[in-house]
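**Q** Quick one: sequence and predicted model below, then my questions.
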Amino acid sequence: MTQPIKTTGTTGPRDSARFLTQPQVLVILATVCCLLWGSSYPAIKIGYALLGITQGDIPSKLVFAGYRFVFAGLFLLILAALSKKPLFNFSRRNAGQLMLLGFTQTAIQYVFFYIGLAYTTGVRGSILNSTTTFFSVLLAHFIYKNDKVSPRKAVGCLLGFVGVMVVNFGDGSFEFAFTLLGEGFIVIAAFVLSAASIYGKRISQGMDVMVMTGYQLGFGGAVLVAAGYATGGTLSGFTAGSAALLGYLALLSAVAFTLWSLLLKYNQVGKVTVFNFLVPVFGTALSAICLNENIMELKNLVALVLVCSGIWLVTRSPQVRSGYSKPARTVASAQECRQSQG
């Protein structure tokens, strides 16, 4: 803030920390990320329609998803190169970690996500996919000694899963409308994402966020493209509209993943993840607007309130006795030192 922005200067990380820890900047950027992720639900279903991908054409769905992430990864790597970031400054072990991250967080997760979204509504998909937050809490309980499930988090998880149950009730009072290929695959995708995110958080400590995200998106996307074509998938009939939509999906992935990772890097985790509750809000609202889906059903509204309340309880960070700005600066400084050494 006190000096002009320099992309090649040594004060870059410090300037970034000062900028990204400002409360208003955190609110704006986190909300933008959630809006972008929420918009992907109707955008994917619209893409299926524009490209003539039928519900059962799983191979073509994989090709569609693969191109999205290949382009997103290339965009980030080109941007990183233009920003003078080292693209090949990692060991063989790091390369293996990036490939594993791309295979799980992008390829495997989106196999389940894209197939599941074809067999359920955008409204349901956005609510069900928010279970990522709860899976992350439960996994962290068993992985990290200092991140155990508290009574507040337990209540939040319970509310979230009740919301997931509610959204799957059919028109009948006790009819449970749940299919493995639809709602089941969305929940599996949420679990895979939460597990892969914990792994990604670990390897990001010694690697530039933009470079790491670019490689994992690009590799995961390439796996999806290869798998799709190998099983008979194809994409044809591209128009200006469908090409623009694919470009939008690629861009939103690149922007949202990078911004979110940067916010987590320079702020306390709880202050960032609390905004996760906005993803199902934007997802359901945009699905209702773009796909003419009925968001005003009582079960959808009840489920949305339960899920958002649960996420808020899970991710709400308790008040810090000495204030919030000092810990944020301390975390940022430690990470800056790590980055300068790596």
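**A** Looks like it came in fine. Note that this is a predicted model, so its numbers are computed, not measured. Numbering: from 1, shown residues only.

**Q** rest of the way, CA atoms for contacts and neighbours
**A** OK.

**Q** Quick one: end-to-end length of stretch 177-195, please.
**A** Criterion C-alpha to C-alpha, to the nearest Å; first-to-last residue distance in stretch 177-195 is 27 Å.

**Q** Contacts for that stretch, please.
**A** The contact list for stretch 177-195 (C-alpha atoms under 8 Å, 6 or more residues apart in numbering) reads 104-105, 108-113, 115-120, 124-125, 128-133, 135-136, 139, 168-170.

**Q** The structure to be compared is supplied as follows:
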Amino acid sequence: MTAARFFTHPLGVIAASVAATLLWGSAYPFIKLSYLHLHIGQAETFEQLLFAGYRFTLAGILIFIYMTLRKESIRYQRGSGTQVAWIALLQTVLQYTFFYAGLSMSSGVVGAVIAGTISFFQILLAHFFYKNDKLSGTVGVGLIVGFMGLLILGLSKHGGESGPLFSMGELLLICASLFNAIANLLSRRAAASYSIPYINGYQMLLGGLVLCAAASWKTGLFPFQFDWQAGLMLLHLAIVSALGFMLWNNVMKYNQVGSVSMYLFLIPVFGVIQSAVLLSESLTYAVLAALLLVSLGIIIVNRSKGVLKAAKN
């Protein structure tokens, strides 16, 4: 079966979409498990950044291996440097600096719920940067529903007391989602000129090396005691980045965006479930309510945008 036939068959679309979102959802517990196994503390920011650097350097190499097996050139393409550098800065360096630090201060289930806001930030930003991507009334409703989930998450910890709505860890995770959304829009623009594996391979490799360099002056390049378990967790996280994007972008390539993007609601769902199982984290009513609203918001905005796009075609 050819790639086109697989990724356009209903069962193929479901299988690839579920696999990609399952992989992405697993990142939250596996990062926290890696911290525990390698004894990376909440305040050890440079160690967190170095581990992230390992992950994305390895992910970039895996993508280049994939491109080589497909006989796709990995040679540098003139003119791509500036775009790749900006995407690497936002998607890998800034996003994961905030994400890894924020996740060390928050639970995996909270991190997974907040990750769902990436779709909402991306849609809001697209409204201002693209003339043909304006908000509709239904999309606006979806955004309100989704951000209500975030509000419930913040209010649930107060119990009527005054104080910041979100903890420092949660604020860092929200900033990470914003950086991810901006980078996705830049990647969308770059994809008009370069292949998606080329963009992601180079931006992950570049971003990973920058993270390693920024952290290693303080920690050294190899401060961790890796055993086979830590090695497998690192490999899994690299595969999450490399394989997850390859599956998802093939689904997006062969299908209408609106018909498949609603599967994004599975990322926070899988993230919450896997964090609860693997980390033994409790699922409070507030977390479940926030997850429901964020997931519903993702479905509403992506289904609505898909219907609008189909109507225009």
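**A** The structure has been received and is ready for your questions. Model, not experiment: these values are computed from the prediction.

**Q** So how do I select the buried members of the contacts of stretch 177-195 of the first structure in ChimeraX?
**A** Buried residues within these, by 16 or more other C-alpha atoms under 10 Å, are selected in ChimeraX with:
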select :104,105,108,109,110,111,112,113,115,116,117,118,119,120,124,125,128,129,130,131,132,133,135,136,139,168,169
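
**Q** chain center to stretch 270-287 of the first structure: distance?
**A** 11 Å (C-alpha atoms, centre = their mean, to the nearest Å).

**Q** Break down the second structure into its helices, ranges please.
**A** Using DSSP state H, the helices assigned to the second structure run over residues 3-8, 10-38, 45-69, 81-87, 95-104, 108-115, 117-129, 137-155, 168-190, 196-219, 228-254, 257-260, 266-279, 285-312.

**Q** Over in the first structure, find the residue span the longest one aligns onto.
**A** Alignment note (TM-score structural alignment): helix 10-38 of the second structure is matched to residues 23-51 of the first structure.

**Q** mind checking what residue 261 of the second structure lines up with in the first structure?
**A** Counting by TM-score structural alignment, residue 261 of the second structure corresponds to residue 273 in the first structure.

**Q** let me fix that: residue 250 of the second structure
**A** Looks like residue 250 of the second structure aligns to residue 262 there (TM-score structural alignment).

**Q** Check residue 228 of the second structure too.
**A** Using TM-score structural alignment, residue 228 of the second structure sits opposite residue 240 in the first structure.

**Q** do residue 171 of the second structure as well
**A** Using TM-score structural alignment, residue 171 of the second structure pairs with residue 184 in the first structure.

**Q** How much space separates that match from residue 30 of the first structure?
**A** To residue 30 of the first structure, residue 184 of the first structure is 28 Å away according to C-alpha to C-alpha.

**Q** Comparing the two, which shows the higher neighbour count?
**A** Counted by other C-alpha atoms under 10 Å, residue 184 of the first structure and residue 30 do not tie: residue 30 has more neighbours, with 24 against 18.

**Q** Touching, that one and residue 275? I think so.
**A** Yes: counting by C-alpha atoms under 8 Å, residue 275 is a contact partner of residue 30 of the first structure at 6.4 Å.

**Q** joint contacts of these two?
**A** Contacts common to residue 30 of the first structure and residue 275, judged by C-alpha under 8 Å, 6+ apart, are absent.
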